[in-house]
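*Asks:* sequence unknown, structure follows:
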């Protein structure tokens, strides 16, 4: 499969360093800043909607209940997105408290959007500015949570996600990533069988697994090897490129590290702060 070269910077959860993560505001501001790859996470609601959210529950760090009270750490799992219809999910605010882990992040009213809304935003931007926009969509799946905070099978989860993507995005602009190798195996099988387009780039998310073991565990060579940037070595990059894989480490937040990774040959980086390396962005000329 021929892999198209995508831009170097991927906006993690939109633009988490400055805006509430995985919200329409964050994705819109990323696009305005010149980010051409929007990275996001998806979960499933009780009524089968594909929701953009990093956790399948309300995170106490920044979520506010409909009554205006903060979500407490002890009650996070009570707000299981897979047990809530989207109309309920939307009533929770995920931006107005800010996020103490990101002191530069603005506090702004926001909520968890649908994947369809994020893709519609990106595609409208593409048409308006004649700009290539890519999407790196992570299926948030954990084997121990099958049937608890997500669908019982990766097949069901994957098909729901694909049913939304297919109506908005050309497959050559899609990266599908996951830490759950069962998800990637399902997508690869569907691509081999011709049920999903072969242009989709599958990305294996790993913490410390070597690229060699990644291929071994998957049973196929993914388009992208996506490790924690701190576990990445120049030898890994050489191995990946020899085996036809791109290297896209996560989540790199200081300019010096981004430049160092560029120098040793990574193909892209995922970052909360695209603004820290503006020379890699492609903002619209006003």
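*Replies:* Everything's here; your move. These numbers were taken from a predicted model, which means no experiment stands behind them.
*Asks:* From now on I want contacts and neighbour counts done on CA atoms only, so please keep to that.
*Replies:* Noted.
*Asks:* where exactly do the helices run in the stretch 51-200 of the chain?
*Replies:* Here the stretch 51-200 of the chain has its helices, by DSSP state H, counting those that start in this stretch, at 86-89, 115-129, 154-165, 181-192.
*Asks:* Rebuild those as a markdown table, extending it with distance to residue 231.
*Replies:* Output for those, formatted as a markdown table (distance: least, Cα to Cα, whole Å):
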| stretch | distance to residue 231 |
| --- | --- |
| helix 86-89 | 36 |
| helix 115-129 | 31 |
| helix 154-165 | 28 |
| helix 181-192 | 19 |
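*Asks:* got those as JSON lines, with mean neighbour count and distance to residue 274 columns?
*Replies:* Formatted as JSON lines, the helices of the stretch 51-200 of the chain follow (neighbours: other Cα atoms under 10 Å; distance: least, Cα to Cα, whole Å):
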{"stretch": "helix 86-89", "mean neighbour count": "17", "distance to residue 274": "28"}
{"stretch": "helix 115-129", "mean neighbour count": "17", "distance to residue 274": "17"}
{"stretch": "helix 154-165", "mean neighbour count": "17", "distance to residue 274": "25"}
{"stretch": "helix 181-192", "mean neighbour count": "19", "distance to residue 274": "27"}
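*Asks:* another one to put next to it:
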């Protein structure tokens, strides 16, 4: 993973508070600014193309059709659309009346922006000349909705095949809430670090400390003393990526004792960023990489150099 001791400054979906999420303009902005890692999500189309999208299908808050109208909910899953169909939708501007728009009122609209392929993102990074930025790639599979994506085996095979074909295996991490995909990555590409995403709170937690869930590939913290870090280590993880609100100093210390790195998501406020750094986390995923650079710099963390590039 390069320097294992370095702090990892990650631009969440390319930095979606600034520019449209998971798009080439957002990733170009993050590269120009300077981040350690581009965090992103991928799905696979009906014709096998790996595309960059957080949702498993078209997002009604983002996707506009040829007539300029936002699509109706729910959006069609990508596994049922060909790439040429996906390309017809404009995702450069948030639906104005949506809760998403209220969450990111300062996002700069980029009308005409399309959903990119992962190959196009790799090409953008090569164009930038940045030889050190990494990719934290999330597999968008939900075990509770198997009809909305390829099965884990096919998904992982397609993703790893592309990564290997472009020669980026040494710059990639694979992350997921669906630990089945991570186990497959460990078997098929053991040199690629796996990042175990967890959420313990809210209406839809993915993890429970007393049992296995549909997300955890049969692993239960109850079999590991109720310890989430120990469970992830047993599953073969290299990195634990919890929701930042679930993290304590004790848990960070426990994870480090197990040689797990801890990279928290998604931290957008200055005070929370400072607190996470003080807890000793190894990295932060943020929609505001610009603000994270400021806070990290104030904490004496060496900042990654920018590599200006146009999308």
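*Replies:* Yep, that arrived. Since this is a predicted model, take the numbers as computed values, not measurements.
*Asks:* ok so, going back, ok, which of the helices of the stretch 51-200 of the first structure comes nearest residue 210 of the first structure?
*Replies:* helix 181-192 (14.2 Å; Cα to Cα).
*Asks:* Was I right to think residue 232 of the second structure contacts residue 195?
*Replies:* No: applying Cα atoms under 8 Å, one finds residue 232 of the second structure not in contact with residue 195, separated by 9.3 Å.
*Asks:* Name the residues contacting each of the two.
*Replies:* Shared contacts of residue 232 of the second structure and residue 195, defined by Cα atoms under 8 Å, 6 or more residues apart in numbering, are found at residue 240.
*Asks:* When the two are compared, which one has more neighbours?
*Replies:* Ranked by neighbour count (other Cα atoms under 10 Å), residue 232 of the second structure and residue 195 place residue 195 first, with 28 against 25.
*Asks:* which one in the first structure is aligned with the more buried one?
*Replies:* Alignment note (TM-score structural alignment): residue 195 of the second structure maps to residue 203 of the first structure.
*Asks:* unless I'm mixing things up, its match is touching residue 177, no?
*Replies:* Yes: between residue 203 of the first structure and residue 177 a contact is recorded at 4.5 Å, counting by Cα under 8 Å.
*Asks:* Overlap in contacts, these two.
*Replies:* In contact with both residue 203 of the first structure and residue 177: residue 184, using Cα under 8 Å, 6+ apart.
*Asks:* Quick one: the helices in the stretch 151-300 of the second structure, in order.
*Replies:* With DSSP H, counting those that start in this stretch as the criterion, the stretch 151-300 of the second structure has helices at 152-166, 179-188, 228-235, 249-257, 270-279, 289-298.
*Asks:* quick one: the longest one aligns where in the first structure?
*Replies:* Right, helix 152-166 of the second structure. Mapped onto the first structure using TM-score structural alignment, helix 152-166 of the second structure covers residues 154-168.
*Asks:* okay if I get the helices of the stretch 151-300 of the second structure as JSON lines plus distance to residue 114 of the second structure?
*Replies:* Listed next are those as JSON lines, based on distance: least, Cα to Cα, whole Å:
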{"stretch": "helix 152-166", "distance to residue 114 of the second structure": "20"}
{"stretch": "helix 179-188", "distance to residue 114 of the second structure": "27"}
{"stretch": "helix 228-235", "distance to residue 114 of the second structure": "36"}
{"stretch": "helix 249-257", "distance to residue 114 of the second structure": "39"}
{"stretch": "helix 270-279", "distance to residue 114 of the second structure": "31"}
{"stretch": "helix 289-298", "distance to residue 114 of the second structure": "22"}
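*Asks:* Only the buried residues of stretch 161-174 of the second structure, if you could.
*Replies:* 162, 163, 169, 170, 171, 172, 173, 174 (16 or more other Cα atoms under 10 Å).
*Asks:* Nearest spatial neighbour of the second one, chain-adjacent residues omitted?
*Replies:* Put plainly, it is residue 163 of the second structure. Residue nearest to residue 163 of the second structure in three dimensions, not counting chain neighbours: residue 169, with 5.8 Å by Cα to Cα, 6 or more residues apart in numbering.
*Asks:* hang on, isn't the one you found packed against residue 192?
*Replies:* Yes: contact criterion Cα under 8 Å: residue 169 of the second structure and residue 192 qualify, at 6.7 Å.
*Asks:* Please identify which of the helices of the stretch 51-200 of the first structure is closest to residue 247 of the first structure.
*Replies:* Of all these, helix 181-192 sits nearest to residue 247 of the first structure, with 16.6 Å by Cα to Cα.
*Asks:* tilt between the closest one and helix 154-165?
*Replies:* 60 degrees (axes from the mean of the first three to the mean of the last three Cα atoms, to 10 degrees).
*Asks:* Quick check: closest non-adjacent residue to the equivalent of residue 177 of the second structure over in the first structure.
*Replies:* By TM-score structural alignment, residue 177 of the second structure lines up with residue 179 in the first structure. Spatial nearest neighbour of residue 179 of the first structure, excluding adjacent residues (Cα to Cα, 6+ apart): residue 205 at 4.7 Å.
*Asks:* One more: residue 281 of the second structure?
*Replies:* Among residues not flanking residue 281 of the second structure along the chain, residue 262 sits closest, at 5.4 Å (Cα to Cα, 6+ apart).
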